[in-house]
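Novice: give me a model of this one.
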Amino acid sequence: MPENSTDVVVDTLTLRFVGEDEDGTELHELRASHVAEVLLGLVGLTSDFEKAGVFNDEGLANSEVLVRPAQEGSFLIEVVRIITDNLGALPAVGVALGVPTLSQVIWWATKSARADVRDYERLDNGLVKVYWQDDTVDEIPVEAWEELQKRKRRRKSQLRQIMAPLSDNRVTSLDVAGTPENDVEAPEDIPEPEVFVLSRDDYNAVKPDDEIDENSEFIEVEAQMSAIDFDDPTRWKVKTDGHSRSAAVEDSAFLARVAAGLAIRKSDIFRLRVRIDTTVKNGRSTSKWTVLHVESYRRAAGDDEPTTPLAPSA
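Specialist: Have a look, this model is predicted:
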């Protein structure tokens, strides 16, 4: 280290993983692989936001994330972010104005992953007032706001790593606390959440986009054709149990009969063989209906026409 250099502790982050072991005792150990992921995620997240100028105005070099020895009791991970730079450059740190802490960055990043933005406005003090769709509001430094709009897949991966122990059924929550040290104060305009809690729902919310669960099931169901698109067979609608669903029709023989003038009434009841493709992405489920074959149809009650079988699809 150069003779005219010094260490400045910017802030301390404490992560407390809460839960119980199988025997009911308080959680006191985590899988080593999960702890490694936590630290990798923290280093990656810190690096991105530091390069964006979130923690300082002058882009000081040699910022480093360190880990302190664990304390006895609950399983704690205490992380310290230290900036090492020439003594003459230290006034550029901007300690008088304050800088965001690691816990604030984790809070904003997690919030942006689980809640969409309803609106925002840039304030005269260099902050961005963000109105989330869950009816909460945060004031975020413009550099942090701009970084939150970038590298969203990587951001989710970093948060996923930080919350990795929540994939263990023994771990029920993660308490996050930030404590500025060495008289380095957070900006007055940005309230520091003393402690906030992340749950398994938050862990699921930051599931990377490339981690997608897909499955299909096949059913036979009676339905009515509530909307027909002669030009696009992927834009039909079928009505079952009083609910209309968009559906794609792949039964070429049935489509040919429709094109040839098959009269379809809204009250007609069709027997359909359907494939339902379900995709679970970031904890949200969407389903797509595909009509593989129209087995038969009949007129509604009161009509004299019998059930009409239809030819197998080609």
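Novice: please count neighbours and contacts with C-alpha atoms only from this point.
Specialist: OK.
Novice: now do the helices in the protein.
Specialist: Assigned by DSSP state H, the chain shows helices spanning 32-51, 102-114, 142-148, 152-162, 200-205, 252-259.
Novice: now do the second one against helix 152-162, angle only.
Specialist: Angular relation of helix 102-114 and helix 152-162 on a 0 to 180 degree scale: 120 degrees, by axes from the mean of the first three to the mean of the last three Cα atoms, to 10 degrees.
Novice: helix 102-114 packs against which elements?
Specialist: With contacts taken as 3 or more Cα pairs under 8 Å, 6 or more residues apart in numbering; DSSP states H and E, helix 102-114 sits against strand 5-19, helix 142-148, helix 152-162, strand 171-180, helix 200-205.
Novice: contacts for it, please.
Specialist: Under the criterion Cα atoms under 8 Å, 6 or more residues apart in numbering, residues 11-13, 46, 49, 140, 144, 148, 155-156, 159, 176-178, 192-193, 202, 205-206 lie in contact with helix 102-114.
Novice: next one: the first one
Specialist: Applying Cα under 8 Å, 6+ apart, the external contacts of helix 32-51 come out as 55-56, 59, 65, 102, 105, 144, 147, 155, 157-165.
Novice: next up, for comparison:
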Amino acid sequence: MTETTPADDGVAAADAMILRFVGTDQNGVALQELRAAHVAEVLQGLVGLTSDFEKAGVFHEDGPSGSEVLVRPPREGSFIIEVVRMATDNWDAAKIAAATAEAAVVGVPSLSSILWWATKSTRAQVKDVTYLDNGNVKINWQDDTVDEVPAAAWNELKTRKTRRKKQLRQIMAPLSDTRVTEVDVANPSAPDHYEATDKNAQTTASPQSFVLRRSDYDAVRPEDEVQQSSEIFSAEAQMAAINFDDPTKWRVKTRNRTRNVAVEDSAFLGRVAHGLAIRRTDIFWLRIREDKTVTNGRTQTHWTVEKVETYRRAAGDNESQEANPTSD
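Specialist: As a prediction, this is how the structure comes out:
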């Protein structure tokens, strides 16, 4: 599919890709609508994925060709998104490559090829790679399949893996909707030349049509973003709950809050085991370690009493040590 837009002779449609979202509604009728938020994610993911491979020089041997991704109106009768990559620079070469039947093989892959390699890299680990005389790279996957890709594409596949997972997650966002069962991906301008060239392995640039399912969507689940930190501070507290059998299940009440704590002060625990009487009104000066874990924006905090530094039996005696604490 090679077109020149009438409004601008310096722009050519280099290739196109069709995404057909397959599913049924609650009445068993073929799905004809998607959630607007999901459609927005699909387009954002496609633009991001195309941009990264464009910057890597995948679409033109001489470097970036200034691609722009456009979207065509959905068709009636099913939910289809057709995107077009427009070459805004080096467009004469882009038109020649797009018109060549073996364009994907000689090093100018289509959008569907890029999507295939990107999703494949999340489903299978790389066993080994071979740098070929034609400048391409042969990837041997651990599922015993083989792909031949341009060197620039291989270099891009090796980097920005977290970012790419996010892009693929966006592209497949409609699969999070239980009504959607699969995404049919097709290059409307190229035949499917995913053919076996070896009886033990399938080798090609990529299939020009394939299906993405929920297992593919699950494969690009982002890894948890975890941040951990610790802070040690001292505070006055009363023992709100004591567990003589399990020192990890105590509760302390400070001036501002009541928290579950683990007590690690073995000397203090020994005194408790030997009969130290503790009343709810007794006040302790505690050295506390606060361990904080933030997972995908959600915070969990755990307190550990490292040392019971002082202890007095009267509450409300105006002898607070929080302004000027002392230690044994």
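Novice: returning to that earlier point: which one of the helices of structure 1 lies closest to Gln133 of structure 1?
Specialist: helix 102-114 (9.8 Å; Cα to Cα).
Novice: hmm, back to that, make a PyMOL selection of the buried ones in the contacts of helix 32-51 of structure 1.
Specialist: Selecting only the buried entries of the contacts of helix 32-51 of structure 1 in PyMOL, with 16 or more other Cα atoms under 10 Å as the criterion:
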select buried, resi 55+56+65+102+105+144+147+155+157+158+159+160+161+162+163+164+165
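Novice: tell me how many other residues surround Tyr297 of structure 1.
Specialist: Other residues within reach of Tyr297 of structure 1, judged by other Cα atoms under 10 Å, total 20.
Novice: which residue, other than its chain neighbours, is closest to it?
Specialist: Taking Cα to Cα, 6 or more residues apart in numbering, and ignoring the residues beside it in sequence, Tyr297 of structure 1 has Phe270 as its nearest neighbour in space, at 4.1 Å.
Novice: what does that neighbour align to in structure 2?
Specialist: Taking TM-score structural alignment, Phe270 of structure 1 has no aligned residue in structure 2.
Novice: could you do the one 10 residues further on as well?
Specialist: Matched by TM-score structural alignment, Val280 of structure 1 corresponds to no residue in structure 2.
Novice: please name the nearest non-neighbouring residue to Val280 of structure 1.
Specialist: Once flanking residues are discounted, Val280 of structure 1 sits nearest to Asp213: 5.1 Å by Cα to Cα, 6+ apart.
Novice: wait, doesn't Val197 of structure 1 sit right on Val176?
Specialist: Yes - using Cα atoms under 8 Å, Val197 of structure 1 makes contact with Val176 at a distance of 6.2 Å.
Novice: quick one: which of the two has more around it?
Specialist: Higher neighbour count among Val197 of structure 1 and Val176: Val176, with 22 against 15, using other Cα under 10 Å.
Novice: grab the nearest non-local neighbour of that one.
Specialist: Leaving aside its sequence neighbours, Val176 of structure 1 sits nearest to Leu15 (Cα to Cα, 6+ apart; 4.8 Å).
Novice: same thing with Val130 of structure 1?
Specialist: Nearest non-adjacent residue to Val130 of structure 1 (Cα to Cα, 6+ apart): Tyr120, at 4.4 Å.
Novice: what lines up with that neighbour in structure 2?
Specialist: Using TM-score structural alignment, Tyr120 of structure 1 sits opposite Val129 in structure 2.
Novice: what's the answer for Thr179 of structure 1, then?
Specialist: In structure 2, the residue matched to Thr179 of structure 1 (TM-score structural alignment) is Pro188.
Novice: surely that match meets Ala16?
Specialist: Yes - using Cα under 8 Å, Pro188 of structure 2 makes contact with Ala16 at a distance of 6.7 Å.
Novice: neighbour-wise, which of those two wins?
Specialist: Ala16 (25 against 16).
Novice: what sits against the more buried one?
Specialist: 1, 82-85, 110-111, 187-189.
Novice: now do the same for it: its match in structure 1.
Specialist: Looks like Ala16 of structure 2 aligns to Thr12 there (TM-score structural alignment).
Novice: where's its match relative to Leu97 of structure 1, distance?
Specialist: 18 Å (Cα to Cα, to the nearest Å).
Novice: and the contacts of helix 102-114 of structure 1, which are buried?
Specialist: 11-13, 46, 49, 140, 144, 148, 155-156, 159, 176-178, 192, 202, 205-206.
Novice: contact partners for the aligned partner of Ile140 of structure 1 in structure 2?
Specialist: Aligning on TM-score structural alignment places Ile140 of structure 1 opposite Val149 in structure 2. Taking Cα under 8 Å, 6+ apart as the criterion, Val149 of structure 2 is in contact with 105, 107, 136-139, 205.
Novice: how about those in TSV, adding distance to Arg298 of structure 2?
Specialist: Putting the contacts of Val149 of structure 2 into TSV (distance: Cα to Cα, whole Å) gives the following:
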residue	distance to Arg298 of structure 2
Val105	46
Gly107	44
Asn136	44
Val137	42
Lys138	42
Ile139	39
Ala205	42
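Novice: which of these map to contacts in structure 1?
Specialist: Compared against structure 1 with both residues aligned by TM-score structural alignment, their matches' Cα atoms under 8 Å, the contacts of Val149 of structure 2 retain 136-139.
Novice: could I get those as TSV with distance to Gln125 of structure 2 and neighbour count?
Specialist: Output for those, formatted as TSV (distance: Cα to Cα, whole Å; neighbours: other Cα atoms under 10 Å):
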residue	distance to Gln125 of structure 2	neighbour count
Asn136	19	20
Val137	15	20
Lys138	14	21
Ile139	10	20
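Novice: turn those residues into a markdown table, including distance to Arg271 of structure 2.
Specialist: Shown next, in a markdown table, are these (distance: Cα to Cα, whole Å):
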| residue | distance to Arg271 of structure 2 |
| --- | --- |
| Asn136 | 73 |
| Val137 | 69 |
| Lys138 | 69 |
| Ile139 | 66 |
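Novice: right, and the residue nearest to Val176 of structure 1 touches Leu76 too?
Specialist: Yes - look at Leu15 of structure 1 against Leu76 with Cα under 8 Å: they come within range, at 5.8 Å.
Novice: need the residues touching each of these two.
Specialist: Between them, Leu15 of structure 1 and Leu76 share no contacting residue under Cα under 8 Å, 6+ apart.
Novice: out of the helices of structure 1, nearest to Pro309 of structure 1?
Specialist: Nearest to Pro309 of structure 1 among these is helix 252-259 (11.0 Å), distances taken as Cα to Cα.
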